[in-house]
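*Asks:* I would like the atomic coordinates for the input below:
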Amino acid sequence: MMRFLKSYSDTHLDTVAFLAILGEGSILANAQVASLSRLFYLPRLLPAPQALLRPSRPAILAPHIADVAGVQSGNHKRHVNHVAHVLINGEAFPKHSVRVYKITRNSDAAPDLPKAKTKAPLSVVALLGCAFSLALLILSILMDDGMALLATILLSFLSTVIGIGQKWKLELTKRTSRDTVPPGDVVIRYPKGNFLVIKCTEETSRELYFAPEEIEYQITRPEIYRLISLLGTLMLMFGVICLGSATLPLQICFAASYMLLNAAYWIVAALPHKLHWNLTCFRVEEQKIEKPEPTTFTEALWQAIAVTKSTEWCKTGKAAPTTEAWNQWLHDAEVQARTVEQYVDPTPCTTYQLPDWNPQEALRELMNPSRV
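*Replies:* Predicted coordinates:
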């Protein structure tokens, strides 16, 4: 005969502690930007805290796959720096599309470096976890549940210990020379064949695209960080043991809290990363190309060449095959690009007016074996 619960006392939540260590993916999705904020120190319930108790900390921010080439500088990289990707997410644009943006430093903005937003979804979930901790602390005292009280204290202050070990600040390499800053335009080619053209100075391109994003941790010595991680691990283990020994009503409260927090963190992980960053130190202006949206890689490559009026970056970033036909096509494309005009429309927005040249047909003729 099938057995069902007949009364409240038949409920068993011996495995409720497992809920405290579920949800690593949602925590890691925004762990780096979260640890930029001072709210990371806040005592609170944190799902899957073991995901942040690593033997070593990341030395860089997570990069994104793309081919980055400097138009004038000749610089080349195989990935986009994290902050630059958050500022303009080129992966989100359609296949074979070309987008042009001008990025300048915003001298009136504060702060002068990328920071974590204070009013952001990550702040909301941090405050939610703190509210649950406070509620559980009060309930544990009112219900005389010592084990639940210990579990609340250990699991809540675990986030503070993690915050001490993981807190960091971002440093972007700046140009030290006081000479006139030359153009530093950048072309980014993504795996699905779309291009992102960035019009900027050499200083800005170095900060965002070519210089490494330096992570400066508050705790610099690795041995001290490992001791902090050990303390955090012990707090997690003892907290889970205490939680498993708490009374049934408090276990239900813990279970509900962790389920709600896991759901909240998964929702936040699904949001665009830009919502968590304060990037007001940069001003971004979109520019337009007066041509239909490209449908092939060749058309997209031509539009990127037309905007930059150069093909050197194609060779640096190996954007085109090194055959005789393609080399001739690149030469012809550069000649055509010199005739590109630009104007400011009433929006106002800088717009590029391309010549009446068919890049696909030109390449087809160059590849025709019967061509004289």
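*Asks:* rest of the way, CA atoms for contacts and neighbours
*Replies:* Noted.
*Asks:* does T247 really touch A148, like I thought?
*Replies:* Yes. With contact defined as C-alpha atoms under 8 Å, T247 counts as touching A148 (7.3 Å).
*Asks:* Counting neighbours around each, name which of the two comes out higher.
*Replies:* A148 (28 against 17; other C-alpha atoms under 10 Å).
*Asks:* May I ask you to confirm that the more buried one is in contact with L243?
*Replies:* Yes. Taking contacts as C-alpha under 8 Å, A148 lies within contact range of L243: 5.8 Å.
*Asks:* Overlap of the contact sets of those two?
*Replies:* Contact criterion C-alpha atoms under 8 Å, 6 or more residues apart in numbering; residues bridging A148 and L243 by contacting each: Q251.
*Asks:* In this structure I162 contacts Q50, no?
*Replies:* No. Look at I162 against Q50 with C-alpha under 8 Å: they stay out of range, at 9.5 Å.
*Asks:* So between those two, which is more surrounded?
*Replies:* Using other C-alpha under 10 Å as the criterion, I162 and Q50 rank with I162 on top: 23 against 20.
*Asks:* looking at this, that one is in a helix?
*Replies:* Yes. Applying DSSP: H, G, I helix; E, B strand; the rest coil, one finds I162 inside a helix.
*Asks:* Tell me who's in contact with it.
*Replies:* Y41, L52, L53, I228, S229, G232.
*Asks:* Secondary structure added to these, as a markdown table?
*Replies:* Converted to a markdown table, those look like this (three-state DSSP):
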| residue | secondary structure |
| --- | --- |
| Y41 | helix |
| L52 | helix |
| L53 | coil |
| I228 | helix |
| S229 | helix |
| G232 | helix |
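*Asks:* how about these in CSV, adding distance to A126?
*Replies:* Listed next are the contacts of I162 as CSV, based on distance: C-alpha to C-alpha, whole Å:
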residue, distance to A126
Y41, 10
L52, 15
L53, 18
I228, 21
S229, 20
G232, 18
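*Asks:* Please generate a structure for the following sequence too, so the two can be compared:
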Amino acid sequence: MSWFPLTRDDDNGWRFDIVSLLAVIGESTIERHVQVITASPFAFFPRLSPAPQTVLKTDRPSRLPSIKDVVIVGVHSGTYLTELNFFADVIHEINQLRPYDFRVFHIKHRHAPAVSIPDRNDLEKQPNEHADTTTTTATAEPPDEVIHVPFKRPCAIDFVIIASVIITAGLFVWAGSIGDGVAMIAIATMSLSTSLACLSSSWQPVLSARPTSAEVPNGDIVISTRNRAMVVVHCTEEITRELYCGTEDCRYRLSDRPHRALLGISTVLLMVGVVLFSNCRWMMQTAIGVSYMILNILYWAVPLLMDRRDVWDMSRYVIEQRGPMFPPSRNKPSLTQTLWYAIQETRRTEWARTSNVAPVSQWWDRWLEEALKNCRDITWDPVEAKDVLMAMAKKRKRMPRTDEAEFWFNAVYEAVQEIPRGKVTSYGHIALLLGEPKRPRQVGICLKHLPQPDSDNHFHAGNVPWQRVVNAKGMVSHRGPGSAQRQADALREEGVDVSEDAMGEFYIDLARFGWFPSMLPSEREEMGGMDMSDLEGDEVDEVDEGV
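*Replies:* So this is what the prediction gives:
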């Protein structure tokens, strides 16, 4: 008996297991590109495809993948988001940004109506308040118009699919020329299985559109990454809704029931094809195996060399990338320098507070004020100004808290203690009740530094209901990892309905659970025991602070 097979015809001869090639090789590659493949207009062409079982999934994603670990904030609108949509990332390539990088983009519709978007030259002539740049009058998309992002043609993945069709046709003709009927049926069955599977998942992306035409704030946004790179985008509110704030839906050509029916047929054809492949002649099995190797190389190499911009047609937009408004500083890259560039570009600082890009402290508040005041002065050194303020802060830390500061902390804690169970109020309203309507941020600082219950302090988290204070929009503010979730859970335990939106933000209906008296209950008692029953209905205009 020979140690190795000598022939390919007897039971102990060489055999070629095509099943393992179909089931294993290429699955990870196809899975990584399956959405691009099924979006191609050639996806339903009959052909052999590596790892065809990858497409046979009953669950279809409803949204395109987004980028996490970013913060997006509206410069004028105050919009706050924590993920970047897919097509926005196609434009900005956020993961390619290095720490403290800074980019500026101007985006507009290629065939846009007349709108008012402040240009860089206009910003030079306008005051810091942007009195005439905070609104944009634009025309929304017609209600029945759907915004699609088409597949760019020709695309590299299209060439791979066409190459697969040609290889499949060649194998079919060769099987016929050598009289291998089993191979012909197997190739036809597997090709039809791939075609039906791709057809069942054929889709196209759909962007959100503004449903109405109205005067709205400009859509300028600032994107901040985890490594403190920043991107400023100048655009209209329509573009902000389409690319950044709205959802990017996957609209499938077939509904769920036809989709599942085609998948079932495709699965049966796949199983039949695998059995037939195992019974092909040795020569055809070899040819099919080599073809699958070639196809695997194509599906692996071509998409690897293909940029996402080569796949999706973004010609709907005119995209212009610019550098900082003023010449780059000689300072080393840092958060301070990048933040300074962004303030120069936006002429505003509210977004820095809303997004918590700048650390929460009175010294950083002072730096932001100075930065806004000097945003047109190219000689002002932001890093030096920050260092001076931080040196002052370090010096103050060595000193005990002043009587005035101690009084303020205690006043905030006492006021928060008077919020009834099952009610919430805002940072701005606590500041208003204490006679300091412009200090809602300082109220937030006091609550951030509230001692733990196991401390020896008179006021602590055990007797000060910190969870009952939210921002002026009824949203739970982020004060650290998991803080918003803990606050939402604490409010729910008190009977407050807390809703969560698609972005993971928690909201409370202030009309139902808001507590906005004109003065503190303790003050009313001191004024002579006035009727306390009208406290709930005695409301005042809320201070519009995003804290």
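*Asks:* tm score of chain vs chain?
*Replies:* After superposition, the two chains reach a TM-score of 0.88 (TM-score structural alignment, normalised by the length of the first structure), with 353 aligned residues with a C-alpha RMSD of 2.4 Å.
*Asks:* Residue in the first structure paired with T338 of the second structure?
*Replies:* In the first structure, the residue paired with T338 of the second structure is A300, using TM-score structural alignment.
*Asks:* tell me the contacts of its match?
*Replies:* A300 of the first structure is in contact with H96, S97, V98, G193, N194, F195, P294, counting by C-alpha under 8 Å, 6+ apart.
*Asks:* got it, and A358 of the second structure?
*Replies:* Here A358 of the second structure is in contact with A352, W364 (C-alpha under 8 Å, 6+ apart).
*Asks:* and what of R110 of the second structure?
*Replies:* By C-alpha under 8 Å, 6+ apart, the residues touching R110 of the second structure are S315, R316, Y317, V318.
*Asks:* Roughly how far does the residue mapped onto it from the first structure sit from T350 of the first structure?
*Replies:* Using TM-score structural alignment, the partner of R110 of the second structure in the first structure is N106. Taking C-alpha to C-alpha, to the nearest Å as the measure, N106 of the first structure falls 19 Å from T350 of the first structure.
*Asks:* Then E213 of the first structure?
*Replies:* To T350 of the first structure, E213 of the first structure is 30 Å away according to C-alpha to C-alpha.
*Asks:* Check N75 of the first structure too.
*Replies:* Distance from N75 of the first structure to T350 of the first structure, by C-alpha to C-alpha: 26 Å.
*Asks:* ditto for V268 of the first structure
*Replies:* Going from V268 of the first structure to T350 of the first structure by C-alpha to C-alpha gives 35 Å.
*Asks:* Give me the more crowded residue out of those two.
*Replies:* V268 (22 against 19).
*Asks:* Can you tell me the element the more buried one falls in?
*Replies:* For V268 of the first structure, the enclosing helix or strand under DSSP states H and E is helix 248-270.
*Asks:* which parts of that helix are buried?
*Replies:* Neighbour-count burial for helix 248-270 of the first structure, counted by 16 or more other C-alpha atoms under 10 Å, picks out 248, 250-252, 254-255, 257-262, 264-266, 268-269.
*Asks:* And stretch 320-331 of the first structure, by the same measure?
*Replies:* Buried-residue list, stretch 320-331 of the first structure, by 16+ other C-alpha under 10 Å: A320, A325, N327, W329, L330.
*Asks:* And stretch 177-187 of the second structure, by the same measure?
*Replies:* Buried residues in stretch 177-187 of the second structure, counted by 16+ other C-alpha under 10 Å: D180, G181, V182, A183, M184, I185, A186, I187.
*Asks:* now swap in stretch 64-80 of the second structure and tell me
*Replies:* If you call a residue buried by 16+ other C-alpha under 10 Å, then stretch 64-80 of the second structure has these buried ones: V70, V71, I72, V73, G74, V75, H76, S77, G78, T79, Y80.
*Asks:* right, and out of the residues you listed, which lies closest to V311 of the second structure?
*Replies:* Distance to V311 of the second structure, by C-alpha to C-alpha, is smallest for V70 among the buried residues of stretch 64-80 of the second structure, at 24.1 Å.
*Asks:* Closest to the centroid, which residue in the second structure?
*Replies:* Nearest to the geometric centre of the second structure sits E83, at 1.9 Å (C-alpha atoms, centre = their mean).
*Asks:* Looking at the alignment, what corresponds to that one in the first structure?
*Replies:* E83 of the second structure maps onto H79 in the first structure, by TM-score structural alignment.
*Asks:* residues contacting that match?
*Replies:* P63, H64, I65, A66, D67, V68.
*Asks:* Restricted to strands, list these.
*Replies:* Per DSSP state E, strands hold the following members of the contacts of H79 of the first structure: H64, I65, A66, D67, V68.
*Asks:* So which residues of the stretch 151-300 of the second structure form helices?
*Replies:* Assigned by DSSP state H, counting those that start in this stretch, the stretch 151-300 of the second structure shows helices spanning 156-177, 181-200, 237-240, 256-277, 282-304.
*Asks:* before we move on, what about the stretch 1-150 of the first structure?
*Replies:* With DSSP H, counting those that start in this stretch as the criterion, the stretch 1-150 of the first structure has helices spanning 24-29, 31-34, 82-87, 121-142, 146-166.
*Asks:* Tell me which residues of the first one come out buried.
*Replies:* It refers to helix 24-29 of the first structure. E24, S26, I27, L28, A29.
*Asks:* can you check the fourth one too?
*Replies:* With burial defined by 16+ other C-alpha under 10 Å, the residues of helix 121-142 of the first structure counted as buried are 121-123, 125-134, 136-137, 139-140.
*Asks:* And P41 of the second structure, what's its match in the first structure?
*Replies:* Residue correspondence to the first structure (TM-score structural alignment): P41 of the second structure is matched to R38.
*Asks:* what about that match, how many neighbours?
*Replies:* When neighbours are counted by other C-alpha under 10 Å, R38 of the first structure registers 15.
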